[in-house]
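In: With the input below, show me the fold.
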Amino acid sequence: RAGITVSEGLTILSEDYEDPDGFFACIRDISGKGGTLYDALCATQRVPEYMLNTVRLGERTGRLEDCLRSLAEYYDRRASLSSAVRSALLYPFVLIVMLAAVMVVLVTRVLPIFSEVFEQMGVELYPFTARLLSFGQWLTRTSAAIIGVLAVLAVAAVLVYAVPSARGAFVRLFRNKFGGRGLFREALTAQFASAMSTAMASGLNTEESLELAGRVISGVKSTDKALAKCREMLDNGESLEKSLSASGVLTSRESRLLTLGVRTGTADSVMAEIARRSEERALEDIDRGLSRLEPTLVVIISVIVGAVLLSVMLPLSGIMSSLG
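Out: Take a look at the predicted model:
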C-alpha cells in the first residue's frame, strides 16, 4: 500500500530485524530476480502451508496486499492466544513445583531434626508425623534416582523444544489428547474461524475455504470427525452455516450469526467476529481458572504446613508444660 515492491519491503524488514539464517535475504533474492513471493516463500521451506496457499491465492487474484494484511491479523490473533494458553499452563506448573519443594524441605530437613529431639526425650510422634517422616526418609534414600529421572525429563523437554520435528510431534499429540475440550476447543474454534475469515476475504469459495481452514486445526480426532461430517453435508447441498452447526464445528449461536453474514454478503467479517469472541471466551476461561487455582493451591500449602507444624508443636508444648 505504500507503493514499494516486495523486494524493497523485504530489504526494509531485513534492516529492522536480525536475519542470521538469511530468511529475508533468500526471499528478497528470488523475488528480485523475477520470482513471485509464493516461489520465494516455498524456497525457504520454513513457511506454513496455510500461509503459502493464501499468498498464492492473493497473487492469482491480484489481492496480495489484502491477503497479506489478513494473514498479519490472523497470526497476530493466533500469537496472542497461544501466549495466553502457555501462561495458563505455566502458572499452575510453577505453583505445583513450589508446593512440592515446600513439602520436600519439610519432610527431609525439618521433621528429622524434631524427630531426633523427641526421640532423645522419649516422646512418641503422632502417626501422621511418623508417616511423613517415613516418606521423607524414603525420599532421602531414593534422591539420586529421583534426581536422575528429573534430569532425563528435563533433557527430553529441552530436546523436544529445540528440535522442530520433535516439537511438532509433541504438539500434535497434545492437541489430539486435549484439543477437543474446554479452553483448547475455544482456541481451535478461534483459529478455525480466523482462517475461514482470511480465506473468504481472499476470494476462495466455501469448499476451498473450509478445506484450507480445516488444515489449520487438523490433528484432533473430534475436530477432524466434525469437519469430515461438515464436508459431507456441504457435498449433499446443505448450507455452510447449517453444516458447521450440525457437525459441531460451530455452536448454534455462532451459526445463526454466520447466517446473517451470508445473507448480507459479509461472511468473512462475521467469521472474524466469531474468532474474536472465541478468543475472548478462551481468555475468560484462563482468567477464571487461574482465579480458582491460585487460592486453592495456597490453601493446600497452608493446610499441609500447618498440619506438620501442629504435629510437631503439640508434643513440644506438652513437654514444655510438663517441665513447667
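In: Every contact and neighbour count from this point should use C-alpha atoms.
Out: OK.
In: Need the contact partners of stretch 17-26.
Out: 10-11, 13-14, 40, 43-44 (C-alpha atoms under 8 Å, 6 or more residues apart in numbering).
In: try 10 Å
Out: Stretch 17-26 has contacts (C-alpha atoms under 10 Å, 6 or more residues apart in numbering) with 7, 9-15, 28, 31-32, 40-41, 43-46.
In: Please apply the same query to stretch 49-66.
Out: Here stretch 49-66 has contacts from 1, 36-39, 41-42, 67-68, 70-72, 75, 195, 198-199, 201-204, 212-216, using C-alpha under 10 Å, 6+ apart.
In: Any buried residues in the host helix or strand of Leu234, and which?
Out: In the assignment (DSSP states H and E), Leu234 maps to helix 221-235. Applying a neighbour-count criterion of 16 or more other C-alpha atoms under 10 Å, one finds 222-224, 226-227, 229-231, 233-234 buried in helix 221-235.
In: would TSV of the residues you listed with distance to Gly248 be doable?
Out: Converted to TSV, these look like this (distance: C-alpha to C-alpha, whole Å):
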residue	distance to Gly248
Ser222	9
Thr223	8
Asp224	11
Ala226	6
Leu227	9
Lys229	9
Cys230	9
Arg231	12
Met233	12
Leu234	14
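In: Another for comparison:
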Amino acid sequence: MPSYTYRGRNSSGQEVRGQLEAPSRDEAARAVQGLGVTPLEVKAAAAAGRSIKLGGSFQGLFEEKVRHEDILLFFRQIYTLLKAGVPIMRALTGLQESAVNQGMKKVLQDLRESLDSGRELSAAMARHPRVFDGFSINMVRVGEMTGMLEEIFLRLFHHMEFERFMREQVRSALRYPSFVVLAMGVAIVVVNIWVIPAFAKVFKGFKAELPLMTRVLIGFSDFMVANWIYMLLLVVAAVFGFRSWVATRGGRYAWDKFKLRVPIAGKIVRKATLARFARSFALASKSGVPVIQALSNVAQTVDNAFISDKIERMRDGVERGESVLRSAIGAGVFTPVVIQMVAVGEESGSLDDMMQEIAEMYQREVEYDLKTLAQQIEPILIVFLGIMVLVLAMGIFLPLWDLGKVAMGKGG
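Out: Alright, predicted model coming up:
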C-alpha cells in the first residue's frame, strides 16, 4: 500500500506533519481528517522511504480481507482485555496470535509495530483506512486524550453492532422488491421465448387475420427469439456500465438519492440511514467530540452519498455560526417530530441523549415497516400480475376463443 506524507492543522491551530499508508490520495486525506487534522497538503512519500516487496502487487489479490465481523470482534476483545488491566501491547499480541483472519492478523502486527515505534494507537489505525474508518479513528483519538480508551472501544463495539443491524435491515427491505421484479422479468422472458411461439404456430395454421394485440405479442416474441444473444449481451453490458457509473462520485450520489425515492422500500432505507446518523452523532457527542468534527466524521459513516451531502451542509451551517436545529431544518431530510426533538435537546443541553432517542425511534419504525413490507407490496404485485394476465388473455386466449367459435360454426 502506498505511503503519503501530510501537513495540516489541528483543532488548536498548530501545524501537524506525519505519514500514513492509504490506497489513494483521497483516502489518505480522509484518514488525516479522521485524526482531527485539517489537511493542507497530502502527497505521495518518496519511493526511497518505502520497502518494495517482490510480487506485492499480486499479493493483495489473494490476501484474506478484513471483514466487518473481524473489526467488531477486535473492539470487543480489546475492551475486555484493557478492562481487565492487560497492557495494550500484550493485548494486541494476544489478539494477533488468536486471530483467525490472516488479514486481521497482519493489521494487528502493524499496530504493535507502530506502537513500539512511538506512534499513538489512533495514528497506527489511520495507516489502515480500509479497515478502520475515520469515525473509529477519531473516537480512539478522543479516548487517548481523555483516558477513556477502554470505554471508547465498548461504545464502538455497540455502535458497529447497530451499524450491522441497520445495514441488514436495508438489505432486507430491498431484497423482496428485487426478487419480485426479477421473478416478473424471468416470467416475461419464458412467455416470450417458449409460450408465445407455440401459440403462434397454431394461429398460422388457421390462416386468419389476428387482432392487433396478438400481432404485437408475436412480433415482440419473434424479436426476442431472433436476438436473445444480443439482448443478453446488452443486459451484461448494462450491469457493468451501471456498476462503473455507481463507482463515480456523481453516479453514487444520483443512485443513493434514487434509492430514497423508491416506493415503499425507499422510506425504509431513509429511516435506517438516518438512524445510523443519529446513533453515530450521539456517540461522538457523548464522547466529547466537537459538533463540527462529529458531523464531518458522521458524514462518512452513513453509507449514502445523498444523506452524507446533507450532513456536510449541516456542518457548514454550524461552522457559519448557525445552531444545529437551524442546520437540521435546512437539510430537509428530517421529519417535524425529529426537528422538535433536536430543538429540545439543543435547548436543554442534552442533544446527545435526544439523538440516541431519535436513533431508537427510527430503528423501531424500520422494524415495523419490514414486518408489514409484504402486505404493502402485495397490492402492487397483484396489479402487475393482473396486467400481465390481461395482456396475455387479449393477445392469446381471445383469438383462440374466436377461432374456436368459427370452427364450431363451420362444423354446424
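In: Can you turn the buried part of the contacts of stretch 17-26 of the first structure into a PyMOL selection?
Out: Here is the PyMOL command that selects the buried residues among these (16+ other C-alpha under 10 Å):
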select buried, resi 7+10+11+14+28+31+32+40+41
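In: Wait, Met361 of the second structure touches Val338, no?
Out: Yes: Met361 of the second structure lies in contact with Val338 (C-alpha atoms under 10 Å); the separation is 9.4 Å.
In: overlap in contacts of these two?
Out: Here Met361 of the second structure and Val338 have Met355 as joint contacts, going by C-alpha under 10 Å, 6+ apart.
In: Counting neighbours, go ahead and name the busier of those two.
Out: Val338 (21 against 14; other C-alpha atoms under 10 Å).
In: Look up the closest residue to that one, ignoring the ones flanking it.
Out: Ile358 (6.7 Å; C-alpha to C-alpha, 6 or more residues apart in numbering).
In: neighbours of that neighbour, just the number please.
Out: For Ile358 of the second structure, the neighbour count with other C-alpha under 10 Å is 24.
In: In the first structure, what residue corresponds to it?
Out: Under the alignment (TM-score structural alignment), Ile358 of the second structure maps onto Ile274 of the first structure.
In: who touches its match in this structure?
Out: Contacts of Ile274 of the first structure (C-alpha under 10 Å, 6+ apart): 189-194, 197, 250, 253-255, 257-258, 268, 280.
In: ranking those residues by neighbours, who comes first?
Out: That'd be Ser194 among those, by other C-alpha under 10 Å, with 31 neighbours.
In: Look up how far Glu273 of the first structure lies from it.
Out: 9 Å (C-alpha to C-alpha, to the nearest Å).
In: now do Ala267 of the first structure
Out: 10 Å.
In: Please apply the same query to Phe135 of the first structure.
Out: Taken as C-alpha to C-alpha, the span from Phe135 of the first structure to Glu273 of the first structure is 54 Å.
In: What does Ile152 of the second structure correspond to in the first structure?
Out: Counting by TM-score structural alignment, the partner of Ile152 of the second structure is Cys67.
In: Make sure that match is actually in contact with Gly203.
Out: Yes: counting by C-alpha under 10 Å, Gly203 is a contact partner of Cys67 of the first structure at 9.3 Å.
In: neighbours around Ser165 of the first structure, how many?
Out: Around Ser165 of the first structure there are 11 other residues, counting by other C-alpha under 10 Å.
In: Correct me if wrong: Ala91 of the second structure contacts Leu81.
Out: Yes: using C-alpha under 10 Å, Ala91 of the second structure is in contact with Leu81, at 6.2 Å.
In: From Lys201 of the second structure, how far out is the closest residue to Ala44 of the second structure other than its chain neighbours?
Out: In this structure, Ala44 of the second structure finds its nearest non-sequential neighbour in Tyr4, 4.3 Å apart by C-alpha to C-alpha, 6+ apart. In this view, Tyr4 of the second structure and Lys201 of the second structure are 69 Å apart by C-alpha to C-alpha.
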